[in-house]
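Got a sequence here, can you model it:
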Amino acid sequence: MASHRRPKQPSRARVTVLTTAAAAAVVLGGNAAHAAPAKPSKGEVKEKVDKLHEEAEQATEKYNGAKEKQKKLEKEIDALQDNVARGQEDLNELRDAIGMAAAAQYRSGTIDSSMQLFLSADPDDYLDKASTLDQLSNQQVESLAEIQDKQRELAQQRQEASTKLDDLAETREELGKKRKEVQAKLAEAQKLLNSLTAAERAEMAQEEAKAAQESASLAGGGGPAGSGFAASAFAAAQTKIGVPYSYGATGPNSFDCSGLTSWAYGEAGVHIPRTSQAQANAGTRLSMSQLKVGDLVIFYSDLHHVGLYAGNGQVLHAPRTGTNVRYESINNMPFQFGVRI
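So this is what the prediction gives:
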């Protein structure tokens, strides 16, 4: 027969020990789950901030490209709309002229059925009815053909303007997105910097000031210039050493990287494209050993950064947000190729 004895109950002391251990495990586990992540070091923050600034510059060059496209489209649309307005005036004059001729025929009682057809229908429709052409004078046929050509030209220009207006709307939307992307990257970088102590931020500021001082001590301009234009462009850029970086800026009081190079060559009397990617295709490509002072220097695989070769293994450029136009070693960034304008 099976035993029906009651199981032995744990002692009060043992229950107390187990309860205390369980409570301790819960507390420790809770603390582990809610423990604040380790505060990043100054070096880690700097690395993340530099990465964010690089991403912001990538977005900046796309922003610049959209902005240039917007300007181009606005000019093209203005020109098309002007052409359409002038074309409509020409068309009205042609219609008035043939209408006056028809009125004269009507008053004299000599208006023919073909002219009546013109006055009551579209010239395109009329000219398709070739059987009536022998009833018109040569001058009337030429006038109607000119009206037809002008109408077709205006229709084409209106369609082209409409297409470009749609493209402009999309470009403006893209421009807004890229602006927000740049601003978000910069805001994230600033948030990281704000997480540092005052002493750590002061150390980083001192490091940046030291880099600026080292830049000022560099001679720059070692060796011959790539061309007369390059020499003039480099001389112009040298006058902007110490001017702050600002995304989308083309000078004269602030610059982004391609804003500085396009401004400098503009001062030399040469127009080059606005963005670094477009500037990469603006002239003859060069290896590092072929570089001369004033040549463009393109960095990163996506070509999102550009500067001017300063000689002696240095580049003069607008680095990124929080810095000023300065000299820097060409080896501090992934060199792609040079461009001689």
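
all contacts plus neighbour counts: C-alpha atoms, from now on.
OK.

What's the local residue count around Gln81?
Using other C-alpha atoms under 10 Å, Gln81 has 18 neighbouring residues.

mind checking how far it is from Glu74?
Using C-alpha to C-alpha, to the nearest Å, we find Gln81 at a distance of 10 Å from Glu74.

Over to Trp263?
Distance from Trp263 to Glu74, by C-alpha to C-alpha: 22 Å.

Of the two, which one has the most company?
Remark: of Trp263 and Glu74, Trp263 carries more neighbours, 23 against 15, as counted by other C-alpha under 10 Å.

The more buried one - that's part of a strand, no?
No. Assessed with DSSP: H, G, I helix; E, B strand; the rest coil, Trp263 is helix; it does not lie in a strand.

residues in contact with it?
Counting by C-alpha atoms under 8 Å, 6 or more residues apart in numbering, Trp263 makes contact with Thr250, Gly251, Pro252.

Put the buried members of those residues into a PyMOL selection.
One line in PyMOL is enough to select the buried ones among the contacts of Trp263; burial here means 16 or more other C-alpha atoms under 10 Å:
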select buried, resi 250+251
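
For the contacts of Trp263, could you give me JSON lines that also reports distance to Gln151 and secondary structure?
Formatted as JSON lines, these follow (distance: C-alpha to C-alpha, whole Å; DSSP: H, G, I helix; E, B strand; the rest coil):
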{"residue": "Thr250", "distance to Gln151": "43", "secondary structure": "strand"}
{"residue": "Gly251", "distance to Gln151": "46", "secondary structure": "coil"}
{"residue": "Pro252", "distance to Gln151": "47", "secondary structure": "coil"}
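
I have a second one here; can you model it like the first so I can compare?
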Amino acid sequence: MVSHRPTVRRGPGRPGRGTGISAAAAAAAAVLVPAVTAEAAPRDEPRTVKARVDRLHEQAERAAERYNAAKEREEGLEERIDELQDEAARGQERLNRLREGLGPVATAQYRSGGIDPAVGLVLSSEPGEYLDRAATLERVAGRRAAELREAVAAQREVRQKRAEATTTLDRLDETRAQLAAHRRAVQSRLAAARRLLDRLDPAERARLGLGPGDGRAPLPDRYQEGLRTAPASGRAAAAVAAAQRAVGLPYVWGASGPSSFDCSGLMVWSYRQAGVALPRTSQGQLNAGRRIPLEEARPGDLVLYRGDASHVAMYVGGGQVVHAPRPGAAVRYDPVDMMPVTGVTRV
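Prediction:
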């Protein structure tokens, strides 16, 4: 059977859409990427440089989480467009079959002096002008009335699916504009941080904790005490084991494994190994389970940081977490109180 599914291009080059990015989206993109002015003067002390680098990394991480959220929306919209196009194609095939069945009715009416407007409705390739006159169906009597009503309903459904697909494509264009803006925000801040770091020699960077580090140092002895606190569930234990296998792998913004991670990507990948699907962003992960007090944390719980929950780590016991800390660093262990805790979630 020949498919009637229309071909729709999804990029900014779709016909009739100009660049594919609305003026509002372009304005929003400009707001999302303010100029980076955190450059250090040559006379700045190393600790001043560190403070600025830390601030840039924090800004980059926030922008990366916004990127992750927009990427998640993009994937959802693409999936919905596919569904709508498939539904419209199936509806068109059904409508064609119904039209074929109504063909003899039109022929008989034509021979007797004309075609009933209701029959013309479903046989027309441009049905819009007829749809507001559905009352004409009342003029059709007998066994064909039900068939005709079904055809009209099928025709209306096809039109609605195609209209929804068009609206969803518009939303996809806007989401892709946001993705580009968030990507630029991340890249500009990371580039500024790199320029600042280049002003420090390797010894200074290491002394200030700005070196890459391999992240493979064993947990301190107090973690061994924490092992006596069992994970909250078998899936939590599996997630902890996965996160620990990632120790030493690099931070890469937007990455969710298996060879590199950002902070929320590490959580997504670790719990995926346990058969659990988590939201892609740290903000989404904050509400992905039951909120508990920090003092009740057990291995496998997610620990969210900063007021906007823009960083996430996994508690592993003994007052330690495992996380992907920042660009240029590897997945590693750190104290659970390394920065202000916003909340703890048990998945």
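
Next, the TM-score between them, please.
Once superposed, chain against chain, the TM-score is 0.81 (TM-score structural alignment, normalised by the length of structure 1); 299 aligned residues with a C-alpha RMSD of 2.5 Å.

re the thing from before, turn the contacts of Trp263 of structure 1 into CSV, including distance to Ala211 of structure 1.
CSV is the format used below for these (distance: C-alpha to C-alpha, whole Å):
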residue, distance to Ala211 of structure 1
Thr250, 23
Gly251, 22
Pro252, 23
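
which of the contacts of Trp263 of structure 1 lies closest to Leu296 of structure 1?
Nearest to Leu296 of structure 1 out of those is Thr250 (C-alpha to C-alpha; 16.3 Å).

Give the aligned equivalent of that closest one in structure 2.
Aligning on TM-score structural alignment places Thr250 of structure 1 opposite Ser256 in structure 2.

Could you pull up the contacting residues of its match?
Shown in contact with Ser256 of structure 2 (C-alpha under 8 Å, 6+ apart): Asp262, Ser264, Gly265, Leu266, Val268, Trp269.

following whichever strand or helix holds the second one, which helix or strand comes up?
In this structure, Ser264 of structure 2 is located in helix 263-272 according to DSSP states H and E. From helix 263-272 of structure 2 onward toward the C-terminus, using DSSP H and E, the following helix or strand is helix 282-286.

so that following helix corresponds to what in structure 1?
Under TM-score structural alignment, the match for helix 282-286 of structure 2 is residues 276-280.

Share the number of residues neighbouring the aligned partner of Thr342 of structure 2 in structure 1, please.
Using TM-score structural alignment, the partner of Thr342 of structure 2 in structure 1 is Gln336. Residues within reach of Gln336 of structure 1, counting by other C-alpha under 10 Å, total 17.

any idea whether Gln336 of structure 1 is helix, strand or coil?
strand.

and if you look at Glu89 of structure 1?
Relying on three-state DSSP, one would call Glu89 of structure 1 helix.

any idea what it aligns with in structure 2?
For Glu89 of structure 1, the residue aligned by TM-score structural alignment is Glu93.

okay if I get the contacts of Ser256 of structure 2 as JSON lines plus distance to Ala238 of structure 2?
As requested, the contacts of Ser256 of structure 2 are exported to JSON lines (distance: C-alpha to C-alpha, whole Å):
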{"residue": "Asp262", "distance to Ala238 of structure 2": "20"}
{"residue": "Ser264", "distance to Ala238 of structure 2": "17"}
{"residue": "Gly265", "distance to Ala238 of structure 2": "16"}
{"residue": "Leu266", "distance to Ala238 of structure 2": "13"}
{"residue": "Val268", "distance to Ala238 of structure 2": "13"}
{"residue": "Trp269", "distance to Ala238 of structure 2": "11"}
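
ok, and the most crowded of those residues?
Ser264 (33 neighbours).

show me what contacts Leu286 of structure 2?
Leu286 of structure 2 touches Leu302, Leu304, Ala309, Gly343, Val344, Thr345, counting by C-alpha under 8 Å, 6+ apart.

ok so, going back, chain neighbours aside, what residue packs nearest to the match of Thr342 of structure 2?
Phe299 (5.2 Å; C-alpha to C-alpha, 6 or more residues apart in numbering).

And for Leu94 of structure 1?
Closest residue in space to Leu94 of structure 1, ignoring its immediate chain neighbours: Ile147 at 6.6 Å, by C-alpha to C-alpha, 6+ apart.
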